[in-house]
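# Quick one, fold the following:
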Amino acid sequence: MSYQAVPIQDRVDIDNLFSAYAYTLDDGDADGWIALYTDDGVFDVPGLNRFEGQEGLRAIADIVINGSQGNWRHMATNVLVTPGASGDEVAVRLRTLVTDWNVEPAGTQFNDYRGTLVRINIHWRIKELIATPTKVIV
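So this is what the prediction gives:
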């Protein structure tokens, strides 16, 4: 894996994308979360399910939003961005921590994410995101 730098503005925009990813889910904004993906975007949890396209993304957004009842908090950390096949594509790697305040004491889930982002016009969008749960503590 190359650790070459990507332009700083791209890095800032991508960090902002993953902040929006967390806030839209936690705020119950399925449309906002889906808008962060390309039209044919993919959210994949290996061994569990693969959600493809706008309809598939809506299904997983609804599962998360309804299951959380507004009491989950997603935090995206350690966002590593490396150049992709072109200036309009990057590979990303990050970790997420999800806390569940529906249970006492709060449950925690750790995930590793890998994916591909593409720039459409001036906006970075998620082409594919693969989420691998690494630890669940309830």
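# switch to C-alpha atoms for all contacts and neighbour counts from now on
Noted.
# give the contact list for the residue positioned nearest the centre of the chain.
Nearest to the geometric centre of the chain sits residue 21, at 5.6 Å (Cα atoms, centre = their mean). Counting by Cα atoms under 8 Å, 6 or more residues apart in numbering, residue 21 touches 33, 36.
# Residue 6 versus the residue located most distally from the centre of the chain, what's the distance?
Largest separation from the mean C-alpha position in the chain: residue 104, at 26.0 Å (Cα atoms, centre = their mean). The gap separating residue 104 from residue 6 is 42 Å, by Cα to Cα, to the nearest Å.
# let's see this one next to it:
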Amino acid sequence: MSAADVAAIERLKHQYCYRIDDGDYAEWATLFTEDGRFVMDDGTTYEGRDELEAFGADVFDDVYDETAHVVTNAVVDVDGDTATGRWYLELYHETPDGERGVQQATYRDSFERVDGEWRIADVDLTYGVGL
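Sure thing, here's the model as predicted:
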């Protein structure tokens, strides 16, 4: 496990946060592998870049007007061309009706190196303290 790989994966996760907060769902989806998955804690799953981009545009945009994803307490483990990561999420948000709030969640992710670049293979999101 190299420090460079860990740093690249942490940067990838930060790009994930900025791109979804910016509403740049097409670019957000490119951070995933071609068959990447995003799994909500209720079991709802979006798979593949087209579904991921549609999730942003059709679901995420309907729920939130503004968001700021803040990820902390990164634990990244690399094994060759695969890796796992775990983060706490604080999601600051404003809804279309003007309500503001903060949600807490835990990300448990897997990553794959594809053509020399780290990509997200799976995102597993659990709301609450994630204990």
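# Show me what the residue nearest to the centre of the first structure lines up with in the second structure.
Under the alignment (TM-score structural alignment), residue 21 of the first structure pairs with residue 16 of the second structure.
# A helix includes that match, no?
Yes. Assigned with DSSP: H, G, I helix; E, B strand; the rest coil, residue 16 of the second structure falls within a helix.
# Could you check what's spatially nearest to residue 28 of the second structure, not counting adjacent residues?
residue 19 (5.3 Å; Cα to Cα, 6 or more residues apart in numbering).
# Which element, helix or strand, includes the one you found?
helix 3-21 (DSSP states H and E).
# now the strands for the second structure?
Taking DSSP state E, the strands of the second structure run over residues 32-39, 45-47, 66-79, 82-94, 100-114, 117-127.
# Mean neighbour count and distance to residue 10 of the second structure for the ones you listed - can I get that in a markdown table?
Below are the strands of the second structure laid out as a markdown table (neighbours: other Cα atoms under 10 Å; distance: least, Cα to Cα, whole Å):
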| stretch | mean neighbour count | distance to residue 10 of the second structure |
| --- | --- | --- |
| strand 32-39 | 20 | 14 |
| strand 45-47 | 18 | 22 |
| strand 66-79 | 16 | 8 |
| strand 82-94 | 19 | 9 |
| strand 100-114 | 18 | 11 |
| strand 117-127 | 21 | 10 |
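# Trace residue 86 of the second structure over to the first structure, please.
In the first structure, the residue paired with residue 86 of the second structure is residue 93, using TM-score structural alignment.
# which residues touch the nearest residue to its match once chain neighbours are set aside?
Nearest residue to residue 93 of the first structure in three dimensions, chain neighbours excluded: residue 114, at 4.5 Å (Cα to Cα, 6+ apart). Residue 114 of the first structure is in contact with 91, 92, 93, 94, 129, 130, 131, counting by Cα under 8 Å, 6+ apart.
# Before I go, just wanted to say thanks for your time.
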